[in-house]
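my questions concern the predicted model and sequence given below.
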Amino acid sequence: MSDNNATSETQPASVAGSKTHFGFTQVDTEQKESLVADVFHSVAAKYDIMNDVMSMGIHRIWKRYTIDCSGARKGQQILDLAGGTGDLTAKFSRIVGPTGSVTLSDINPSMLEVGKDKLRDMGLVDNIKYVEANAEALPFPDNHFDIVTMAFGLRNVTHKENALASIYRVLKPGGRLLVLEFSKPTSSALEKIYDTYSFHLLPKMGKLIADDEDSYRYLAESIRMHPDQDTLEQMMQTAGFEGTSYTNLTGGIVALHRGFKY
């Protein structure tokens, strides 16, 4: 399912027998993509509702801040990577206007379909493209996008370094990457409260609202396995990004990372 005609990159190969984490569980590297896909196939229909419940609506503030930091303007080409149900795409679509374009891309077709239906119901049609793609091997030309955003998706990528390199390739010189992701709380007291919420309340809410306790337990575990703020910033620099920085939001529960391709 793709509205894009570019030739895909070769998919990254996994070393036979290598292991990676799926939440707290060690799995064969080549299995992780399908396991993550199963999670998001399961939660897609209730994803927006659960986001509001899990964050008490604060995710909307985090995303608004990301938009404000993007510097997006009319006529630009923007990639909303791992864009899921299209919250950022909706806002970018209105900013770039008819002379610009927003590509909503996700590896998961169920999430992409929910996003497509939602955006079309909002009347946002003309300047949005939908592309099913793996962040590790983006099917777009070099130096193509002014801005790439990735909100709450990088932690689910098997080889994050490959995704960052692929994003760097498709950004125009002068373009910027914004990664909004769960991170490490800045105080031990907040971390204890957050752990209690994540591992005891969150799975129960998943069972009650989405009838899926296991998927939301995985989401909590995946957050803990994601690199902390300084580690992710170093990974971005290794991929070639310059002028990197991050801003902790809600006490470091979430961080917005920024980097530029000069």
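Looks like it arrived, so ask away. Residues are numbered from 1 along each chain as shown.

make it CA atoms for all contacts and neighbour counts henceforth
Fine.

pull the number of nearby residues for Phe260.
The number of residues packed near Phe260 is 22, by other CA atoms under 10 Å.

quick check: closest non-adjacent residue to Leu35.
Leaving aside its chain neighbours, Leu35 sits nearest to Phe22 (7.7 Å; criterion: CA to CA, 6 or more residues apart in numbering).

and if you look at Leu190?
Setting aside the residues directly before and after it, Leu190 is nearest to Gly251 in space (CA to CA, 6+ apart), at 7.6 Å.

isn't that neighbour up against Ser188?
No. With contact defined as CA atoms under 8 Å, Gly251 does not reach Ser188; the gap is 10.5 Å.

what about these two, which has more around it?
Gly251 (15 against 10).

how distant is the host helix or strand of His257 from the center of its chain?
Element membership of His257, judged by DSSP states H and E, is strand 254-260. How far strand 254-260 lies from its chain's middle: 12 Å, per CA atoms, centre = their mean, to the nearest Å.

go on, stretch 183-201?
Distance, centroid of stretch 183-201 to centroid of chain: 21 Å (CA atoms, centre = their mean).

distance between the ends of it?
Its start and end residues considered, stretch 183-201 measures 19 Å (CA to CA, to the nearest Å).

comparison target, given below:
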Amino acid sequence: MQDQRTTAAGGMETSFGFRTVEPGGKQPLVNEVFHRVANRYDLMNDLMSGGLHRLWKDAMVTWLNPSKREGWHVLDVAGGTGDIAFRIVEASQRNAHATVLDINGSMLAVGRDRAEKAGLLEYTEFVEANAEELPFAGETFDAYTIAFGIRNVPRIEVALAEAFRVLKPGGRFLCLEFSAVDMPLLDRVYEAWSFNAIPQIGKLVTGDAEPYAYLVESIAKFPNQENFAAMIGRSGFERVSFRNYSGGIATAHSGWKL
């Protein structure tokens, strides 16, 4: 397949997978995708990644190394079902407080239910809002995390600027996202699995292949590791670095507000 990846933020603003949409047209389409997949989102993550997403998320949280002091506050964006937030709270020995923000109410409803069942409601709160316009004062959070969500944000550079704004000085930005596979042969196997198997698995499990075709295409459009790291740096973050997982299938990006 010809390389479809964008090299900067603007290419994602008007791309809904491989379709080009009008400015402002992407967000409603993305919202509809996640309303449709919310109830099976975590199950499909297991099926699509063979369970590897759990290891990637654990590695991300280990790299974050959440503080165990009381009053440490993380904002987890696009984190509706709570996967990252719950890991962070537990890693902090339930001293951290996590605000889970998502634009999609269906995803947040799943997260609230999971938090209640896990006894984590007192350590988490759930906010429905847009990553491009965070409803928080500047210098509010000690850390900002986003896992497998940044590629669904139309104006990525705006979301990165908002992340920088709400972080305290010394705060940490950490993003986990699907990226460009950098291992020969694995890239072909992964491409074949993504475009042929994942939509069909989605259809079998949920009765609907279309949302998963979009998710696969959005991964193929997202900037590669070096280009996304450059975007993070242009947003004001320093000491920007990244770590590849599973040959670059997923990548964790880190930056600091210094």
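Looks like it arrived, so ask away. On a predicted model such as this, the values are computed, not experimentally measured, just so you know.

fetch the TM-score of the aligned pair.
Remark: TM-score between the superposed chains equals 0.92 [TM-score structural alignment, normalised by the length of structure 2]; 244 aligned residues with a CA RMSD of 1.2 Å.

my read: the residue nearest to Leu35 of structure 1 touches Ala220, true?
No. Assessed by CA under 8 Å, Phe22 of structure 1 is found out of contact with Ala220, at 11.1 Å.

can you show me the helices along the stretch 51-200 of structure 2?
Along the stretch 51-200 of structure 2, counting by DSSP state H, counting those that start in this stretch, helices occupy 52-64, 83-91, 105-118, 156-166, 186-192, 198-206.

matching residues in structure 2 for the strand holding His257 of structure 1?
Alignment of strand 254-260 of structure 1 against structure 2: residues 250-256, by TM-score structural alignment.

next, the mean deviation of that stretch compared to structure 1.
Stretch 250-256 of structure 2, aligned to structure 1 and superposed, deviates on average by 0.4 Å (mean CA distance after the TM-score superposition for structure 1).

run through who's touching that stretch.
With CA atoms under 8 Å, 6 or more residues apart in numbering as the test, stretch 250-256 of structure 2 has contacts from 56, 60, 170-180, 225, 229, 232-233, 237-245.

now with 7 Å, please.
60, 170-179, 229, 237-245 (CA atoms under 7 Å, 6 or more residues apart in numbering).

neighbours of the residue nearest to Met60 of structure 2 when sequence neighbours are not counted, just the number please.
Using CA to CA, 6+ apart and skipping the chain neighbours, the partner closest in space to Met60 of structure 2 is Ala252 (6.4 Å). By other CA under 10 Å, the residues close to Ala252 of structure 2 number 25.

what of Ser67 of structure 2?
Quick note: Ser67 of structure 2 (other CA under 10 Å) scores 19 neighbours.

how about Thr196 of structure 1?
Counted with other CA under 10 Å, Thr196 of structure 1 comes out at 12.

which position in structure 2 pairs with it?
Using TM-score structural alignment, the partner of Thr196 of structure 1 in structure 2 is Ala192.

separation between that match and Thr81 of structure 2?
28 Å.

with Arg243 of structure 2 instead?
24 Å.

repeat that for Ile232 of structure 2.
Taken as CA to CA, the span from Ile232 of structure 2 to Thr81 of structure 2 is 25 Å.

same question, Val127 of structure 2
Using CA to CA, Val127 of structure 2 is found at 12 Å from Thr81 of structure 2.

so for these two, which residue has more residues nearby?
Set Val127 of structure 2 next to Thr81 and count neighbours by other CA under 10 Å: Thr81 wins out with 26 against 17.

can you name the residues of structure 1 that the longest strand seen in structure 2 overlays?
In structure 2, with assignment by DSSP state E, the single longest strand is strand 167-178. Following TM-score structural alignment, the partner segment of strand 167-178 of structure 2 in structure 1 covers residues 171-182.

buried residues in that stretch?
In terms of neighbour count (16 or more other CA atoms under 10 Å), stretch 171-182 of structure 1 has its buried residues at Leu171, Lys172, Gly175, Arg176, Leu177, Leu178, Val179, Leu180, Glu181, Phe182.

nearest residue to the third one other than its sequence neighbours?
The shortest distance from Gly175 of structure 1 to any non-neighbouring residue, by CA to CA, 6+ apart, is to Asp146 (4.7 Å).

map that neighbour onto structure 2.
So, by TM-score structural alignment, Asp146 of structure 1 is matched to Asp142.

distance of that match from Trp256 of structure 2?
Distance check for Asp142 of structure 2 against Trp256 of structure 2: by CA to CA, it reads 10 Å.

got any residues that touch both of these two?
Common contacts of Asp142 of structure 2 and Trp256 (CA under 7 Å, 6+ apart): Gly171, Arg172.

centre-most residue in structure 1?
Nearest residue to the geometric centre of structure 1 (CA atoms, centre = their mean): Gly153, 2.5 Å.

so what's the residue count around Pro141 of structure 1?
The number of residues near Pro141 of structure 1, taken as other CA under 10 Å, comes to 15.

mean per-residue distance, the helix ranked longest in structure 1 to structure 2?
Ranked by residue count, the top helix of structure 1 under DSSP state H comes out as helix 29-43. Superposed on structure 2, helix 29-43 of structure 1 shows a mean distance to its aligned partners of 0.5 Å (mean CA distance after the TM-score superposition for structure 1).

what stretch of structure 2 does that helix fall on?
Using TM-score structural alignment, the residues of structure 2 aligned to helix 29-43 of structure 1 are 23-37.

what of stretch 103-110 of structure 1?
Under TM-score structural alignment, the match for stretch 103-110 of structure 1 in structure 2 covers residues 99-106.
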